[in-house]
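> All I have is the shape, not the residue letters:
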């Protein structure tokens, strides 16, 4: 079969022929139709993850065919029985085990789920990792509900966009931040009430005044801007943190946390039950993940270069075959 091989840190992926995956009867062999990139894949190519293995096949998200059925793959492996936290054996598909940047992938049968019927293969491939992460941080951790005022930071990435779409679907009043006015406008077109450019203190202050503050804040950046998010919280607000791309929470005003009775929740990926719940939610509300652009599998390096720029609005998808 054809696959994109990761052969070394900061080396281009190699599009080549490889053997079909070996597997026992607890695994199913999924014939992939589409896969999606995540920031994780790019970071792995830079050597920013431990215990890298060469050669290997990256890719956590995939949609394809298994036993005549259209399916999606849960990339969250060995979460365990505690819904609060993953087990010591936990990992994400695509490192340590070979992933979805290939024509076929061996997946544990319990991680294979029916594809939401209203989605194309490319849309469905954009869903698993980002959808699971967004669902857990928004609902399981922050308990978002109708009429909450919700702020999603860094809209444009896969998780932030799906969190935005999920919150809009339940009737929350959603606002976004971005360093791009164009991305804010696109989020408003999806149903957000408005947004602010996080590079502009005046824009952020105007958003706080307009909204009256937020019940739920979903953030993946951290860094110096985190203190501004705390200032924008209402009393009793819930803050969900699923990343830290901007680094440490420098200059955080701790009194903002305890005087306002704020709750800060860390979150990453999700349990098997949450993956099933997320798919049911997507089907019920007919959520369609935003796909920025689609590349053929052989052009995976070009797709990674687009991700490097962070200019995309939505997911970058690799087309493997047509359903």
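Received it, and whenever you're ready, just let me know what you need. Here the structure is a predicted model, which is why all the values come from computation and not from measurement.
> only C-alpha atoms for contact and neighbour calcs from this point on.
Fine.
> Which parts of the protein are helices?
Counting by DSSP state H, the chain has these helices, from start to end: 39-45, 121-125, 128-135, 158-169, 181-190, 201-211, 226-231, 254-259, 272-285, 300-309.
> center of this structure - which residue?
Nearest to the geometric centre of the chain sits residue 130, at 2.2 Å (Cα atoms, centre = their mean).
> before we go on, here's another structure to hold up against the first:
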């Protein structure tokens, strides 16, 4: 089969012939129709991620048809259109991932290939209203944003939600999830066009975080937030407690700009704020997310589609952070 292979950190991705996976009982082989990129894939390609091995086939997001099964009892999955949950071995607790938790695409070979091997419990029916490209866009970013917003922050209709960095895949999904849930959504971005795009998708307003007074601008627009979703951290994070309503929840799942700066703890305890960390999600989270997608007929935002063989071009685009939504690789 053909696959995109990372042979070393200082080499571009290679489109080449590799051995097709063999199955053990309980495993399935999915013929990938479309796969999507995540920031995780970019960090791996430049050697800045834990546990990197070479050669590797990256890719956590994928949708396709079940081509083979490892057990007769799983025959009912054959030829079914599916989306793959990349959050594997989450563990016994719903509150945090266990020691055996892993994400599809490293250490196990991922979805940037004609076929990918996974376990049957990670298969979910593809939402019928979505194309392959749209379905492939959901798994990692969609799950991360869904758990952050609903499982952790307990978002409900009428909540005021701030999404920091809306152009990323997780940010775009958080926007779509929150709007569909009836929240009043506000956004930040370093790009004015992305703010306008977010407003077109239902955001009430947005500000450019590159402005010196971005937090003051938000205070003039809205009287406090119930929920703030952030994946950047960095110096700007210190403004969040001031922006929160009493009882507000700040949920984080990344640190692309740096670490959490010094915070005024008095504001946190007096306003009874919650600072919540989250990573990916459980099988129950993934199932609930797809039910939410089906119920609200949500269509994920796909920024651009590349042929599978052009995965390096797709990674190069992600490096520039010019996308709004997801970058997809097509293998039709």
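The structure has been received and is ready for your questions. Keep in mind that this is a model prediction, so the values were computed, not measured.
> TM-score for the pair, please.
Taking TM-score structural alignment, normalised by the length of the first structure as the basis, the two superposed chains have a TM-score of 0.98; 321 aligned residues with a Cα RMSD of 0.9 Å.
> okay, the helices of the first structure, which one's buried deepest?
Most buried of the helices of the first structure, by mean neighbour count (mean count of other Cα atoms under 10 Å): helix 121-125, with a mean of 28.
> how big is the offset of that one relative to the second structure?
Its aligned residues in the second structure lie a mean 0.3 Å from helix 121-125 of the first structure after superposition (mean Cα distance after the TM-score superposition for the first structure).
> so where is that helix in the second structure?
Mapped onto the second structure using TM-score structural alignment, helix 121-125 of the first structure spans residues 132-136.
> now what about the matching stretch, what contacts it?
If you take Cα atoms under 8 Å, 6 or more residues apart in numbering as the criterion, stretch 132-136 of the second structure is touched by 33-36, 61-64, 83, 126-127, 299-302, 305, 328-330.
> before we move on, the earlier item: my guess is the residue nearest to the centre of the first structure contacts residue 158, does it?
Yes: between residue 130 of the first structure and residue 158 there is a contact at 5.6 Å, judged by Cα atoms under 8 Å.
> Work out the gap between the match of helix 121-125 of the first structure and the centre of the chain.
Its chain's C-alpha centre and that of stretch 132-136 of the second structure lie 14 Å apart, by Cα atoms, centre = their mean, to the nearest Å.
> same deal with stretch 122-132 of the second structure?
Distance, stretch centre to chain centre, for stretch 122-132 of the second structure: 16 Å (Cα atoms, centre = their mean).
> What are the buried residues along it?
Neighbour-count burial for stretch 122-132 of the second structure, counted by 16 or more other Cα atoms under 10 Å, picks out 122-127, 130, 132.
> want to throw the helices of the first structure into JSON lines with distance to residue 91 of the first structure?
As requested, these are exported to JSON lines (distance: least, Cα to Cα, whole Å):
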{"stretch": "helix 39-45", "distance to residue 91 of the first structure": "12"}
{"stretch": "helix 121-125", "distance to residue 91 of the first structure": "19"}
{"stretch": "helix 128-135", "distance to residue 91 of the first structure": "12"}
{"stretch": "helix 158-169", "distance to residue 91 of the first structure": "19"}
{"stretch": "helix 181-190", "distance to residue 91 of the first structure": "32"}
{"stretch": "helix 201-211", "distance to residue 91 of the first structure": "37"}
{"stretch": "helix 226-231", "distance to residue 91 of the first structure": "28"}
{"stretch": "helix 254-259", "distance to residue 91 of the first structure": "32"}
{"stretch": "helix 272-285", "distance to residue 91 of the first structure": "13"}
{"stretch": "helix 300-309", "distance to residue 91 of the first structure": "22"}
